[in-house]
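Visitor: the following comprises the amino acid sequence and a computationally predicted model.
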Amino acid sequence: MPRTRSTKNDSAETKGEASSKSSVSKYPLGAKNEKPPTVFILPKKATQDARIVNLPNPRNAKPSRYLVCPTTGIYEFTKISAPKSMPRSWLIESNGVEDASDTSKTNNSRGQVASSADLYVATTIDPLFFVLPALVHADSSRKAEEKRRLFMTIYDHLDKLETEESHMSEILRWEGTRSLLESRMAAVCDTADGGGDIMFRLNEKKLFAIILNKARKMCQGGLAPSMEEKFVTKALEAPVQVSSQRSSDSKQAKSSTEKGPGSGESTPQTESADSQSTTATSQSDLSADSQASTAATSVEDDGDVVSAVKVSDDVVHLQRLRTAFSFISSRYLTSSLATQLSSSLADQTTSGIDFAPLDAYYTELAKLRAEAAASRAIGDYTKKRGLDAEEEEARAEKKRKLEEEKKKKASESRASKELKKVNTAGMMKLSAFFKKK
């Protein structure tokens, strides 16, 4: 029985349903999250009462996020990003959690992909840096002739830093955090008892001593590898120079080698053949060794690459200390306070540190770099002059050859020119007719 049209339509619909079912993914993908999760590494010693709050940045007073724990202190977040040339992402999986209402069912684990591979690590920060802007604010808001430091409570000081986005007032309600801030303020302030409340007044000498002590601790064992390379090694690196002077020892070795092992006075000796051969062999070995050592010495003396000036350990230590102090000041202190403390560091009577060797080294280093730059410029100019002379000689030689060819062509006769135009391909040479048969 022939098939009808309705049968064909039914079969087409059946195939379409089968193909649509086969195209459905077994694991459907969820919608892209507009706010992907952020990865944090938090300290283990932080308690469950720790909170991420907004506090004014000690450097620029902008609201920033910090982790505050009433028991262990305050932590700042350091951002670690992947290089732009190598994009990275996070695959975050959350384990299944049992449902409290129904113990027989559990939620399946779910995963999320964070396109940004940024990582935030919580590191300890001294709470002193958060109160310093408030302690200095009272002096900076007045004129120089009207400045007068007053004893004030911690609440009076920190009220100057209170903003709508700051949670400073909330963390002051925690007894542990308030005690920690008061203890750090007492380390840099003169204190007085004001009716049961402790009152504080900034002491710049105490503050400078604490910042200097932090810089010294930072220098112990060397700075971080990146800081050591950029701010110490490269900053103190002197230009290299090739030493062409030979030492007196090498000259003496060369002169003794030129004389040779047989240049001394010979004394008649009666020895056996074996002893004579042994003596000759030892003398030849000694001569070969001395010649090799002399050659090596001459090569080393002719082209020793040495530094123009040697850096002492004292200079390196002073550079590390200055770098560490500048890092702390530029990251955690206001610009005005950092400038004031930097001038105190440069003053030997205040800091007790003599930076004269470091300054003298920098002066000598500047002269050496200027001389190296000048010699490099002269060398480049001489090299350029040499290349120009070679090019001129090549052009003159080419011009001379062209002139000789022109003269040669002009001296040729017309018959010679016509003969050169004749096609002699396949013709025998004239010398072939004079060969012996």
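Guide: Received the coordinates, thanks.

Visitor: please count neighbours and contacts with C-alpha atoms only from this point.
Guide: Will do.

Visitor: the chain: helices as residue ranges?
Guide: When secondary structure is read from DSSP state H, the chain shows helices at 5-23, 128-140, 154-158, 168-171, 175-188, 204-219, 225-227, 248-259, 273-302, 313-332, 335-346, 348-351, 356-411, 414-421.

Visitor: closest to Leu119 out of these?
Guide: Leu119 lies closest to helix 225-227 among these, at 19.3 Å (C-alpha to C-alpha).

Visitor: show me what that closest one is packed up against.
Guide: Counting contacts by 3 or more C-alpha pairs under 8 Å, 6 or more residues apart in numbering; DSSP states H and E, helix 225-227 packs against no other helix or strand.

Visitor: returning to what we had before: so can I have CSV of the helices of the chain showing distance to Val121 and mean neighbour count?
Guide: Formatted as CSV, those follow (distance: least, C-alpha to C-alpha, whole Å; neighbours: other C-alpha atoms under 10 Å):
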stretch, distance to Val121, mean neighbour count
helix 5-23, 44, 10
helix 128-140, 19, 19
helix 154-158, 27, 17
helix 168-171, 21, 15
helix 175-188, 21, 17
helix 204-219, 19, 17
helix 225-227, 18, 11
helix 248-259, 59, 13
helix 273-302, 51, 14
helix 313-332, 17, 18
helix 335-346, 26, 16
helix 348-351, 34, 13
helix 356-411, 36, 12
helix 414-421, 89, 9
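
Visitor: quick one: closest of those to Cys69.
Guide: Shortest distance between Cys69 and the helices of the chain, using C-alpha to C-alpha, is found for helix 175-188: 7.6 Å.

Visitor: just the angle between that closest one and helix 128-140, please?
Guide: Interaxial angle of helix 175-188 relative to helix 128-140 (axes from the mean of the first three to the mean of the last three C-alpha atoms, to 10 degrees): 60 degrees.

Visitor: packing partners for helix 175-188?
Guide: Judged by 3+ C-alpha pairs under 8 Å, 6+ apart, helix 175-188 is in contact with helix 128-140, strand 197-202, helix 204-219.

Visitor: columns distance to Leu91 on top of the ones you listed, output as JSON lines?
Guide: What follows is the helices and strands packed on helix 175-188, written out as JSON lines (distance: least, C-alpha to C-alpha, whole Å):
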{"stretch": "helix 128-140", "distance to Leu91": "36"}
{"stretch": "strand 197-202", "distance to Leu91": "49"}
{"stretch": "helix 204-219", "distance to Leu91": "36"}
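
Visitor: another one to put next to it:
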Amino acid sequence: MNITKEQIDPLNAVLKVELSREDYQGKVDTILKDYRKNANIPGFRKGQVPMGLIKKQYGKAVLVDEVNKLLQDNLNTYLTEEKLDVLGNPLPKQQDNFNWDADELAFEFELGLAPDFEVSLTPKKGIPHFKIIADKKMIDDQVDRIRKQYGKLVAQSEVGPDNEVTGTFENEAAEINHKTTLELSKLKSKKALSALKGKKSGDTVTLKTKGLFKEDFLLPGMLGIPREKAEGLDIEVNFTIEESNLREPAELNQELFDKLFGPDKVHSEKEMRDKIKEDSEAQFQQQSDQKLLNDVTEKLIENTKFDLPTEFLKKWMQNTGEKVLTEEEAKDEFERSEKGLRYQLIEGKLIKEHGLELQFEELRDYAKNFIRSQMAQYGQTDPKEEDLDGIAARVLSNQDEVKRLSEQLMSQKLLDLYKEKANLKTKEVTYDNFVKEVYG
């Protein structure tokens, strides 16, 4: 066998493979002999079928199969030994009237080569790195929610402006019959508030659904209907009152602190507020990190310029999927995939240049830490090391889990790299302003 490479341009090459009969004939003959031993053909005893008949019936198929295996194995070896960085797989060139009976077989394969390029993590304009803080208003609101959540309900003889009213919504035509509890502070409609004020258990009031709540997403849950049915709903519903209660906020005392944070972890309102701020900002960090990953990814794609073997990739996409695509379909598929492909190449270069390749020990430790955090949520705060090893081994025996954890760990390693090396500009914002800036 002889393999040679013809360089067409920096991104395209052709591999020429020449096979002689000696390269494959021995394997073909061995397989045909096995076929002969086991062939059941009417008119012949098992194992006594003439070899000429076996060759006529199976010879060409066995030859093609063995040559293809030989080509695949040797092409992979050649690409590895020559350290060729290819995109996709070698694509066989069409050869009309190919003669499989010739003593010498010649094949050609098109290659799409990965481009050579440089990646810079220091663009002139700094990439925003959001530091999300929990401001006083957010902490005040959280304290109010906690006091309300752990407060006690005091029965009221009639509905007051700050009451929680339990009752049933009904509209027979709209198939609504749902018991719920209304927090009057969440009502937007002044007419609804006026209609409910002063009512007692057993009274029924008629309310309009349109504009009933300050936040529209509350309507489907309150009425017990699907979200899509609640969109734009503008009908009247009857609400029959069963009871009205006033929630007295819980006192900020040691009993509440222990209930929230564990015994003797927090001892004052100030410590409680500091703890809320710390926990909130730790949660915000995940959102800030994801935003940073997305922004750096976009900047790298935008600023890292290189050409791709576009025509080869279109042809490869056209011919190697589950079904053969038309030229137009392949063009559309390439356009959809191009951005992701460019980032894969950029990411691969960063991983190689900065030594970020995953090691099994790293993945195992990452899996164990993930398992440890999951167990802690269920009260198992001090698992044995051998138990963690056993669970991690079972998790890592699942290829889907390996892929998921590998992607998470690589994202973390890239994030750490960006924080250390990239040109970042820290931007301190409240959570509300972060949401406005990121999501509009």
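Guide: Sure, I can see it. Bear in mind that the values here come from a model prediction, so they are computed numbers and not experimental data.

Visitor: got a TM-score for the pair?
Guide: In this superposition the chains share a TM-score of 0.22, using TM-score structural alignment, normalised by the length of structure 1; 156 aligned residues with a C-alpha RMSD of 7.2 Å.

Visitor: so which of the helices of structure 1 is nearest Arg65 of structure 1?
Guide: With C-alpha to C-alpha as the criterion, Arg65 of structure 1 lies closest to helix 168-171 of these, at 11.8 Å.

Visitor: surely Leu415 of structure 2 touches Lys291?
Guide: No. The pair Leu415 of structure 2 / Lys291 is not scored as a contact, 10.6 Å apart, by C-alpha atoms under 8 Å.

Visitor: what's the burial count for Asn294 of structure 2?
Guide: 11 (other C-alpha atoms under 10 Å).

Visitor: helices or strands up against the strand or helix carrying it?
Guide: Element membership of Asn294 of structure 2, judged by DSSP states H and E, is helix 269-303. With contacts taken as 3+ C-alpha pairs under 8 Å, 6+ apart, helix 269-303 of structure 2 sits against strand 127-133, helix 136-149, helix 327-353, helix 399-421.

Visitor: helices or strands up against the strand ranked longest in structure 2?
Guide: As assigned by DSSP state E, the longest strand anywhere in structure 2 is strand 236-248. The contact analysis (3+ C-alpha pairs under 8 Å, 6+ apart) places strand 236-248 of structure 2 against strand 152-156, strand 164-171, strand 204-208.

Visitor: buried residues, the helix or strand following it. List them.
Guide: Later in the chain than strand 236-248 of structure 2, the nearest helix or strand by DSSP H and E is helix 254-261. Neighbour-count burial for helix 254-261 of structure 2 flags 254, 256-257 (criterion: 16 or more other C-alpha atoms under 10 Å).

Visitor: export the residues you listed as JSON lines, with columns for distance to Arg21 of structure 2.
Guide: Formatted as JSON lines, the buried residues of helix 254-261 of structure 2 follow (distance: C-alpha to C-alpha, whole Å):
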{"residue": "Gln254", "distance to Arg21 of structure 2": "88"}
{"residue": "Leu256", "distance to Arg21 of structure 2": "85"}
{"residue": "Phe257", "distance to Arg21 of structure 2": "84"}
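
Visitor: which one among those residues gets closest to Asp9 of structure 2?
Guide: Relative to Asp9 of structure 2, and with distances defined as C-alpha to C-alpha, the nearest of the buried residues of helix 254-261 of structure 2 is Phe257, at 70.5 Å.

Visitor: my read is that that closest one contacts Met272, right?
Guide: Yes. Contact criterion C-alpha under 8 Å: Phe257 of structure 2 and Met272 qualify, at 7.3 Å.

Visitor: hang on, the earlier thing: any idea which of the helices and strands packed on strand 236-248 of structure 2 is most buried?
Guide: strand 164-171 (a mean of 21; mean count of other C-alpha atoms under 10 Å).

Visitor: what are the buried residues along the next helix or strand after that strand?
Guide: Sequence order places strand 176-183 as the next helix or strand after strand 164-171 of structure 2, per DSSP H and E. By neighbour count on 16+ other C-alpha under 10 Å, the buried set for strand 176-183 of structure 2 is 176-183.

Visitor: which strands or helices does strand 176-183 of structure 2 pack on?
Guide: With contacts defined as 3+ C-alpha pairs under 8 Å, 6+ apart, the packing partners of strand 176-183 of structure 2 are strand 164-171, helix 218-223.

Visitor: among the ones you listed, which comes closest to Gln156 of structure 2?
Guide: Nearest of those (C-alpha to C-alpha): strand 164-171, 9.7 Å.

Visitor: I'd like the helices of structure 1 as a markdown table, with distance to Asn54 of structure 1 appended.
Guide: Listed next are the helices of structure 1 as a markdown table, based on distance: least, C-alpha to C-alpha, whole Å:
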| stretch | distance to Asn54 of structure 1 |
| --- | --- |
| helix 5-23 | 49 |
| helix 128-140 | 12 |
| helix 154-158 | 14 |
| helix 168-171 | 8 |
| helix 175-188 | 15 |
| helix 204-219 | 25 |
| helix 225-227 | 29 |
| helix 248-259 | 71 |
| helix 273-302 | 64 |
| helix 313-332 | 16 |
| helix 335-346 | 22 |
| helix 348-351 | 35 |
| helix 356-411 | 41 |
| helix 414-421 | 98 |
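
Visitor: figure out which of the ones you listed is closest to Lys79 of structure 1.
Guide: Comparing those under C-alpha to C-alpha, the one sitting nearest is helix 313-332, at 14.6 Å.

Visitor: angle of that closest one against helix 128-140?
Guide: 80 degrees.

Visitor: helices and strands around helix 313-332 of structure 1, which ones?
Guide: Using 3+ C-alpha pairs under 8 Å, 6+ apart, helix 313-332 of structure 1 sits against helix 204-219, helix 335-346, helix 356-411.

Visitor: how about these in JSON lines, adding distance to Phe40 of structure 1?
Guide: Putting those into JSON lines (distance: least, C-alpha to C-alpha, whole Å) gives the following:
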{"stretch": "helix 204-219", "distance to Phe40 of structure 1": "25"}
{"stretch": "helix 335-346", "distance to Phe40 of structure 1": "30"}
{"stretch": "helix 356-411", "distance to Phe40 of structure 1": "42"}
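
Visitor: Gln283 of structure 1: which of those helices is closest?
Guide: It's helix 356-411; of these, that one is closest to Gln283 of structure 1 (C-alpha to C-alpha) at 46.9 Å.
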